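K.L.:
quick one, structure for this:
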Amino acid sequence: MQQYHIPILYVLILLLGGTVVYINLIKEAPIQEVVFVNDSSGEQTTITIPEFTRVKLFDLPEGINFAGEPVPFDQDDIIERFEREIYVNAYWNSNTIMIMKRAAKFMPIIEPILAKHGIPEDFKYVALVESGLMNVVSPAGARGFWQFMDNTAKELKLEVSTEVDERYHLEKATEAACQYLKKAYARFGNWTSVAASYNMGITGLTKRKNEQQVPKYYDLLLNEETSRYIFRILAFKELFENPKTYGYELEKEQLYTMPKLKVIKVDSNINDLAAWSLKNNSNYKELKLYNPWLRSNKLTIKKGTSYEIKLPA
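P.N.:
Purely as a prediction, here's the structure:
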């Protein structure tokens, strides 16, 4: 056993306090006993600490695919790029846990819309990678789960105004994303290129393919963001399909769920959304929580048009 005067304790507390210990990632390790001596009282405190901890390396899958298209794991750089994203996200415990919890709430909305349009289900991970399933705003100004820029949203028939921004409307934004994805598939003919084009644009990806004279995403030299993009999608697909392999064992009751909602159709102006929500047995917070596409405190409705507002049932 080793003896230390009490000030050393504070150093160890700082060091240990800054270490995130994830129980599934730590293997048994030899321990040592350390005795701390209080300078004034002489009282001794004995604690045991591991001499070292060992980070677990994962047994990665022998093969993986995106939308049924195999990933060429026979290429060393492909394996390295996949491993990078697996380890980054598997060990970013707080972020991955929260994404898994949110996914249970929002994927049941996204999945049937993709299926309706004949889009492979793996594209749900595009929305996940784009936004973490949150209505975020990128530095460039892209918004919502699917991260549409203003002009792109309008081209896809989403309303973007001071009062209404349908980039924040999950169902309508997913419908718009499907329109883009079908257009990209008509251009490229394979889903991996479609997913890559969601990051760098149809024109951008086409230009790189023409310059480098190769048709496949995995053979292209691309910018850092797009180079990692598909592998981030693949990493989350692997984490979601095999969570226990990577130490994630969330129980059903620990996941987030969407409450039962009622839909109210409105076809006339609402001058005060807070007052309107109260009249409908809700409140302004719930109104904005379940209708983030409402961007003002009022709603002006053009003649002959209407909106559907959701509130807790």
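K.L.:
only C-alpha atoms for contact and neighbour calcs from this point on.
P.N.:
Noted.
K.L.:
which parts of the stretch 1-150 of the chain are helices?
P.N.:
7-17, 76-90, 93-116, 124-131, 150-155 (DSSP state H, counting those that start in this stretch).
K.L.:
okay, these in TSV with distance to Lys298 and mean neighbour count next?
P.N.:
Formatted as TSV, the helices of the stretch 1-150 of the chain follow (distance: least, CA to CA, whole Å; neighbours: other CA atoms under 10 Å):
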stretch	distance to Lys298	mean neighbour count
helix 7-17	48	11
helix 76-90	40	16
helix 93-116	26	16
helix 124-131	27	22
helix 150-155	21	15
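K.L.:
here's the other one to compare against:
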Amino acid sequence: MFIIEKVCLTMKMTVNRYLIFILVVVFSSGCVANVTNSVRSDHSSLSNPSGSDSGSSRLGPEYGQSPQWPSNIGNGLSGLFDYANEENIEESTNDTLVDNYTGIGSEAANSDVNNDHPDKEQNFLDTALEFYETSQEFWKEDNPDKAMAALDQAYANMLKANPDDTPELVQQVDDLRFMISKRVLEIYASRYTAVKGNHKAIPLVMNRYVENEIKLFQGPERKFFIDSYRRSGRYRGKIVKMLKEAGMPEELSWLPLIESGFKIRALSRARALGLWQFIPSTGYKFGLSRNAWIDERLDPPKSTKAAIAYLKELHNIFGDWSTVLASYNCGEGTVLRVIRHQKVNYLDNFWDLFQRLPFETARYVPKFLAVLQILKDPVKYGFNLDDPYPPVPYEVATIDRQVHLKKVAAKLDISVKELADLNPELRYSATPPDPYTLKVPVGKASLLLATINDIPKWTPPQRAYAFHRVRSGETLSLIALKYRSSVRTIMRANRLRSRHFIKIGRKLKIPLRRTRVRTHRASKGRLRADGTYRVKRGDSLWRIAYRFKTSAAKIKRLNKMKSTFLYVGQILKIRNL
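P.N.:
Next comes the predicted model:
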């Protein structure tokens, strides 16, 4: 049992309940075999009638020993799928297993050992077998959803049985586990293969939750839906192409409609950004760069590539698109925790866990399905949709010079807004110091490359903020007074929610005033012969550094200053002579 518990704990956060169940069966088969072999040695009624090895099961020699699973089973879902596709899972094998199971059940009913065991335990196992056989019928009818639902019930009834040390029941439970896990693996393998080539894989479910979301789109959210639909034309064509190349359902191209309304610069309260609403950590995980100059969460092609990789990973974990969409919204960890606290008969039905999800996520999947329903037949739901905006064509030019977009736009005779809209990932309307591929309107790339040396190189301004580490007894008011700032400015710069609580040791970013430190102008002091300067009324460290073409950090270092606080008459060393 220690091995089983260890496997469960290891796999809970990486695979779904199906795979946890299958892997527990796989790795615990040796333990169960030891138990059943020990029991058989004491009960000759369970020995192999054909006279084969005593370690063999009544199910035949292939089930009497631990199965030989593939070496790549450690690769998770993909390894199991490879195994399922390589092995020939024959119906006759399962039929033989069922026949032998029935034989064991009959023998158990007549066994002396079973007389003191409640009949209800055997009834649970018989019911589980009936559900298993029903799942086989659904599977033959090419109805995997109903087949999986029947396996749900088979598994639930099997768990209700408490075999204790009754050898016949122990054997039946062991065989049922193997039968169910094999069928689950087969269904999952078929689903995985189908998704790779099927672009209509998201079922259009209609229930009261979806109907409620449709009514919201018809009412208070109507304008949002129409505006988002029109904006979709700028990006959706490229998204659909990338989804098809990845073998993913093209319906996922409508996900940005509910994520961001197809707004490039959409920013959520959770600091998720862009069409696909990536938070920084998830964006970094899937290859989106974010530094002082660029944030690729705002780049439509790159963020779409990252979103496809994320959705594909989630589908490998959960196996059905409804649960994948919920996980995309609130994170796979949240969904896995909800699944872990479900009743034992939950396997693969999203609507089983629907009401346990966070409120926003519980609306997320029905809202997406409502979008698909409306777009399938807009007139039916009262929408007369205008044509979407066309995509904006562009070409690229790689430049190795840091320039401001305002200067580039003037050279190309276009508006700054047009250039900025083509390059939303640029954080400060300027290119990075490293070589950068800039998007420009069609026909302008050659002109830019020919005139790039005529555009003045842009030098970023000196940093206009300082850092302060909170000490015991300090308040935001005292810190703001010290740096000639305001409490509200400091709170906004550090995303603080309360002005009354700050943690000792926290490093605060303090924005510094640039030009209007006070209502009067600072005097134009001169540098002394010894390289020092006397602080005048209205001076700030940043202004002094700017005036003498140095940096605030260098002045602080020369004067061994712990903060940027100045007082009138203070002598500052500006340069070493």
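K.L.:
re the thing from before, would CSV of the helices of the stretch 1-150 of structure 1 with distance to Arg295 of structure 1 be doable?
P.N.:
Shown next, in CSV, are those (distance: least, CA to CA, whole Å):
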stretch, distance to Arg295 of structure 1
helix 7-17, 42
helix 76-90, 33
helix 93-116, 21
helix 124-131, 19
helix 150-155, 14
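K.L.:
closest one to Leu294 of structure 1 among those?
P.N.:
helix 150-155 (15.7 Å; CA to CA).
K.L.:
show me what the closest one is packed against.
P.N.:
Helices and strands touching helix 150-155 of structure 1, by 3 or more CA pairs under 8 Å, 6 or more residues apart in numbering; DSSP states H and E: there are none.
K.L.:
find me the equivalent region of the helix or strand that comes right after it in structure 2.
P.N.:
The helix or strand immediately downstream of helix 150-155 of structure 1 is helix 170-188, counting by DSSP states H and E. Mapped onto structure 2 using TM-score structural alignment, helix 170-188 of structure 1 covers residues 300-318.
K.L.:
quick one: that stretch to structure 1 mean distance?
P.N.:
With mean CA distance after the TM-score superposition for structure 1, stretch 300-318 of structure 2 departs from structure 1 by a mean of 0.7 Å once superposed.
K.L.:
how far off centre is that stretch?
P.N.:
8 Å (CA atoms, centre = their mean, to the nearest Å).
K.L.:
likewise for stretch 24-42 of structure 2?
P.N.:
With CA atoms, centre = their mean, you get 39 Å for stretch 24-42 of structure 2.
K.L.:
same thing with stretch 71-90 of structure 1?
P.N.:
Using CA atoms, centre = their mean, the offset of stretch 71-90 of structure 1 from its chain centre is 19 Å.
K.L.:
would you map the helices across the stretch 301-450 of structure 2?
P.N.:
321-330, 332-340, 350-353, 359-376, 405-412, 416-422, 445-451.
K.L.:
so what touches the match of helix 170-188 of structure 1?
P.N.:
Residues from elsewhere that reach stretch 300-318 of structure 2, judged by CA atoms under 8 Å, 6 or more residues apart in numbering: 14-16, 77-78, 235, 238-239, 242-243, 246, 248, 264, 274-276, 283, 286-288, 296-297, 321, 324-325, 327-328, 332.
K.L.:
list the buried residues of it.
P.N.:
Along stretch 300-318 of structure 2, these residues count as buried under the neighbour rule (16 or more other CA atoms under 10 Å): 300, 303-308, 310-312, 314-318.
K.L.:
next one: stretch 223-230 of structure 1
P.N.:
Buried-residue list, stretch 223-230 of structure 1, by 16+ other CA under 10 Å: Thr226, Ser227, Arg228, Tyr229, Ile230.
K.L.:
against structure 2, where does that stretch fall?
P.N.:
Taking TM-score structural alignment, stretch 223-230 of structure 1 hits residues 358-365 over in structure 2.
K.L.:
what do you get for stretch 95-112 of structure 1?
P.N.:
Using TM-score structural alignment, stretch 95-112 of structure 1 lines up with residues 224-241 of structure 2.
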